[in-house]
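Engineer: Have a look at this prediction, sequence included:
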Amino acid sequence: MEPAARGGAAHPRVPHLRPAPPGGAALAEVGVPVLEPVEQLVGTGGTIRNLAKIQRAQISYPIPRMHGYVLDRHALRRVVDLLVAVPFARRDAIAGLSRDRADTVTGGGVAVLTVMDWIQARSLMVSGQGLREGVALEHTTRLRSSAAARRASVTALVSRFTTWEEGRATRRRRIAATLLDGLLPHVDDELRDTLDHAALILDVGRSVDYYQRWEHAAAIVVAADLRGFSHRRIALLSSTIAGAGGSRPNVRAYAPVLSAADRLPVEQLSLILAIADQLERRSDSSDAVPQVRRRGRGRGVVLRLSGGCGGWQPSDIGRRFKRAFGHEISVEVDSAAP
């Protein structure tokens, strides 16, 4: 590539490239793939991370880590246009731009954008690790699936907190799973995993403040380096835990990662987590789980409780439950329970 100066910026001039992105057949002739709709382009390296930092500095974004950040092609184009328009001497004023990349990031941005146009990539996911880390991992460890990586990350996180008790977390997890199967039997794996991880993680917030454990656990989730979690999964997990504390989940605080369409699912998961937490605290270390039964003709939902849970009443949850699930909730106690 031959660099050309324009407006104080260096960007590549490639005379043999066509002015418009070629079609799939032309790309196939030279061995350049076109992304399938289900495929995601991933980029690594300092230039790509810096382009993402510039774009993220222009918006309010809830997840602090860069690894896993998704840079939309149109957003990248706006970043490149900004870099081209600002002379080199004034680029220090661009938020997010690293000073040591001020002279090269424009050309890098044009190159990345050209690749995205050519292979028809709608977005670019930023990797926080480089090729060297990938080579080292490939030759020294067995690469895990995303699900296995998430489980290992949650296990590593909770093990750092003395307030976390495996027995309580396991009981809460079991109760939450039973409630989910009874209330939302067809929920997708993403939401099911979110509730499962939330039930395990909740108690880490007690290390800061018992009475505000939901908010603190939610903040810990956002700040932690949870491997295998996309930014969306982190936002779902954090908002679900925070919403279990008694208030309506503030999905708007997690925009643009979450949208208005996520409000109801997050509220439902938060409510299930809140009920599971309350029942677990009354369970007297028993393995009893509630039974969920729906009354006919939409007359409500009944939780049949046993063991130490028998004294629980949904007095502070009833209104939230009807809003989230569209039904009244009532409790029956197993007469055979001790």
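Structural biologist: Cool, got the structure.
Engineer: From here on, just use CA atoms for contacts and neighbour counts.
Structural biologist: Fine.
Engineer: the helices in the stretch 1-150 of the chain, which residues?
Structural biologist: Along the stretch 1-150 of the chain, counting by DSSP state H, counting those that start in this stretch, helices occupy 24-29, 46-56, 73-85, 105-119, 131-140, 146-158.
Engineer: Ends of stretch 82-89, what's the gap?
Structural biologist: End-to-end distance of stretch 82-89 (C-alpha to C-alpha, to the nearest Å): 14 Å.
Engineer: Show residues contacting it.
Structural biologist: By C-alpha atoms under 8 Å, 6 or more residues apart in numbering, the residues outside stretch 82-89 that reach it are R6, G7, G8, A9, R91, A102, D103, T106.
Engineer: most surrounded residue in those?
Structural biologist: In terms of neighbours by other C-alpha atoms under 10 Å, the contacts of stretch 82-89 top out with T106 at 24 neighbours.
Engineer: Check it against this one:
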Amino acid sequence: MEKIAIIDMGSNSIRFVALQIADNGAYSFLYQEKEAIRLGHGLSVSGELSDAGMERALTCLKVYKHMMDVGDIHNCLAVATAAVRNAKNGAAFLQRINAETGITMEVITGEREAYLGYLGVINTINAQDFVLFDLGGASVELSLVRGGKVEKAVSVPIGAVTLTERFNTSTDPGETALTACREYIMEELEDVAYIAGTGLPLIGIGGTARTFAKMDQRATGYELQKIHNYILSYDNFMELARTLTNTPATERKKIPGLSADRADLILAGTAVIEALFEMTGSSEMIISGCGLREGLFFEYYAALNQADSPCFDDILDASIANYLKTVPGMNPAHIRQVTRISELLFDLLQPLHGYGPKEKRLLVTAAKMHDVGKVINYYDHARHSAFIIGHAPLYGLTQMEQINASFIAGFHHGISRRTMRAYRYGTMPSEDDWTMIRRLSTLLALAEASDLTYEQLVENIEMTYAENVVVLVITVTPGATYNAAEYEMSQLLKQFKKEFGATLLLVWK
């Protein structure tokens, strides 16, 4: 087992994460910490890091070093971004950090910062064409991504902290100051004309983007409190932007979802995102909870495994495989069999259900993860699996798709209202979603029943369909005893007829 720490020291905040890589190659997070240190405060005026900001950073770094010592973590990837990069005393501060904590910190270029943010996103969000921005305290990194590859990337020296100081937008700036701020931002963005008019989705990294996700979730009553891969429409963004602009500073902190340590910076950050919406013509912003730190890790992990690229070929498959490796007691042969039979039934019954690749991907996800709830308790493990799937670090699905997959798995022992009552997200799927969930969960239940004894005895299934009768001809391993599987599958005949409107007959040979 290997442990690794990652430190990201930005202009506004400092973040620390600790991860472990098990002997089987599975990685998982152990700890994370974030503090607002305002390291870049005053930088735009003095050109130097302030004594107070450096002391706040050092206090955090000493705590992180202690945690690494206690956790027996010897490998640390520590980077500093725009504030240290631009400060006249930045190099001297890094020397002091090393002398007082033993942590060696690297100043990275804006281009590398953009690349690491791209790695964090491309490995965790299923998107191939987008405009990526990472808005920090002293700069914004912008990348145009097409076909999953970065075409152009640049760092622009406008950030939430530096803009707030330059235009004094921390309290009630007035329309004149806000207009001057917006005009300045547009001038600074003239060199990134290649993003203009693309119409591609924005993907946002950073505290400002995350704050807008939280505010929108609170404003709309969104039930799932999860930021990563949350989709915010342009209209909702503009409504929130108007609310922020028109709310006095004394009342701004009371806006649901807006934290106190972000309230004084939010107007400047809003102006940057508004400018990016205007330039690109985007209709939505996808918020990424993964960025530079995850990018650093994926780069390290790829090198450790001698991979050709730090980008996974299939991020959903990779994240499921990684998660299953972290769960004790899983039966890989059973999982493979249930997944195979689920896919086979999906393909055979496609004329009845009419679903395509997206729905099949949900079924496969549910099949691979259907038993993870056993780590909590064998009894009612389908219900536990539903909760875990809904919250596990699975990448490549939208938030709603992940919820739908969780319900498919939650019903793999039969459709139960107990799962819906126990799982708070039952109102999120639409009526069409629920029809799909019930049908695909029926297929998963049949696949699970076919391997009731964990012997993988079903070799193949063929189907005939006529006069509203489905006949499944099930071929088993020669000499196999299939009585238990036959009985278990027969318990699902009524459910099948209810969901598909057809009679199901099982023929064993």
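Structural biologist: Received it, and whenever you're ready, just let me know what you need. The shown structure was predicted, so the numbers you read here are calculated from the model rather than taken from an experiment.
Engineer: what residue of the first structure takes the place of T101 of the second structure?
Structural biologist: Taking TM-score structural alignment for the superposition, T101 of the second structure sits opposite a gap in the first structure.
Engineer: Please pull up the equivalent of G207 of the second structure in the first structure.
Structural biologist: Superposed on the first structure with TM-score structural alignment, G207 of the second structure falls opposite G46.
Engineer: Can you get me a residue count around its match?
Structural biologist: By other C-alpha under 10 Å, neighbour count at G46 of the first structure equals 17.
Engineer: again, but for E187 of the second structure
Structural biologist: Neighbours around E187 of the second structure, by other C-alpha under 10 Å: 10.
Engineer: Dump the contacts of stretch 82-89 of the first structure into TSV; add distance to L258 of the first structure as well.
Structural biologist: Formatted as TSV, the contacts of stretch 82-89 of the first structure follow (distance: C-alpha to C-alpha, whole Å):
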residue	distance to L258 of the first structure
R6	39
G7	38
G8	38
A9	35
R91	32
A102	32
D103	35
T106	30
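Engineer: quick check, nearest of these to T114 of the first structure?
Structural biologist: T114 of the first structure has its nearest neighbour among the contacts of stretch 82-89 of the first structure in T106, at 12.3 Å by C-alpha to C-alpha.
Engineer: what do we get in the second structure for the closest one?
Structural biologist: Per TM-score structural alignment, T106 of the first structure is aligned with L267.
Engineer: which residue packs closest to R13 of the first structure, ignoring adjacent ones?
Structural biologist: Distances taken as C-alpha to C-alpha, 6 or more residues apart in numbering place E2 nearest to R13 of the first structure, at 5.3 Å, with adjacent residues excluded.
Engineer: what do you get for L264 of the first structure?
Structural biologist: Using C-alpha to C-alpha, 6+ apart, the nearest residue to L264 of the first structure is A324, at 6.6 Å.
Engineer: how about that neighbour, what's its partner in the second structure?
Structural biologist: Mapped onto the second structure by TM-score structural alignment, A324 of the first structure lines up with E499.
Engineer: secondary structure element for that match?
Structural biologist: Element membership of E499 of the second structure, judged by DSSP states H and E, is helix 493-500.
Engineer: after that helix comes which helix or strand?
Structural biologist: strand 503-508.
Engineer: Other residues contacting stretch 403-415 of the second structure?
Structural biologist: The contact list for stretch 403-415 of the second structure (C-alpha under 8 Å, 6+ apart) reads 362-363, 365-367, 369-370, 382-390, 419, 425, 429, 433, 437-438, 440-442, 444-445, 448, 492.
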